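In: need a structure here:
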Amino acid sequence: MSWSEAQYEECLHGERRRYAWTMQHHGGLTPSDAWAAALDWYPYEPSDTPHRGLVFHDEAWHWAMLAIHGDRYPVERPELVEPPAEYLALD
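Out: Okay, the predicted model is just below:
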């Protein structure tokens, strides 16, 4: 995908915000710990990084659920496969 720096940064900020929200509301992290987790999961990648933004191929919800519940969450917690309305309202 080819995008401008502004588009990349906007996407990065949005994914970080949604990941942090999920880690706070579903993972029990404090707001500061949730934001730190988001920064760790979504580091800034320079524009010349191969496959820059590849992590965006799945929603922050999915990555957070994996971190919280493990890779079997879709089977063991099917109610968590789709994000709730509160998450979707973050957009």
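In: CA atoms for contacts and neighbours, from now on please.
Out: Will do.
In: Let me know the secondary structure of residue 90.
Out: Recorded secondary structure, residue 90: coil (DSSP: H, G, I helix; E, B strand; the rest coil).
In: That one contacts residue 18, correct?
Out: Yes. At 6.9 Å, residue 90 counts as touching residue 18 under the criterion of C-alpha atoms under 8 Å.
In: For the comparison step, fold the sequence that follows:
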Amino acid sequence: MRRYGGLAQVEAESSALRRYPYEQSDEPYRGLILHDEAWHWAMLRIHGEGYPQEHPELVEPPAEYRELD
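Out: All right, here's what the predicted structure looks like:
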């Protein structure tokens, strides 16, 4: 959210936690709570509901994002 949305670190972190709650790495079934991944929720927050049409290049996360996992 900082890179693609221009948000300050504190704002990006608080917004991300409100939209996509953090799950500890040892949490059973981590990642199955929400169907959509954090990237999708971040793009919705930054660009709104129409981001897939207005920014089709952002529908899939870049390789750099995938490497963070």
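In: Quantify their similarity with the TM-score.
Out: For this chain pair, the superposition-based TM-score is 0.74 by TM-score structural alignment, normalised by the length of structure 2; 60 aligned residues with a C-alpha RMSD of 1.8 Å.
In: quick one on the thing from earlier: more crowded one of residue 90 and residue 18 of structure 1?
Out: Shown here are residue 90 of structure 1 and residue 18; by other C-alpha atoms under 10 Å, residue 18 has more neighbours (22 against 10).
In: now for that one: what does it line up with in structure 2?
Out: The pairwise alignment with structure 2 leaves residue 18 of structure 1 unassigned, based on TM-score structural alignment.
In: and what of residue 39 of structure 1?
Out: Counting by TM-score structural alignment, residue 39 of structure 1 lines up with residue 17 in structure 2.
In: Tell me how many other residues surround its match.
Out: Neighbour count for residue 17 of structure 2, taken as other C-alpha under 10 Å: 12.
In: Next: residue 15 of structure 2.
Out: So residue 15 of structure 2, with other C-alpha under 10 Å, has 16 neighbours.
In: Let's verify it: helix, strand, or coil?
Out: helix.
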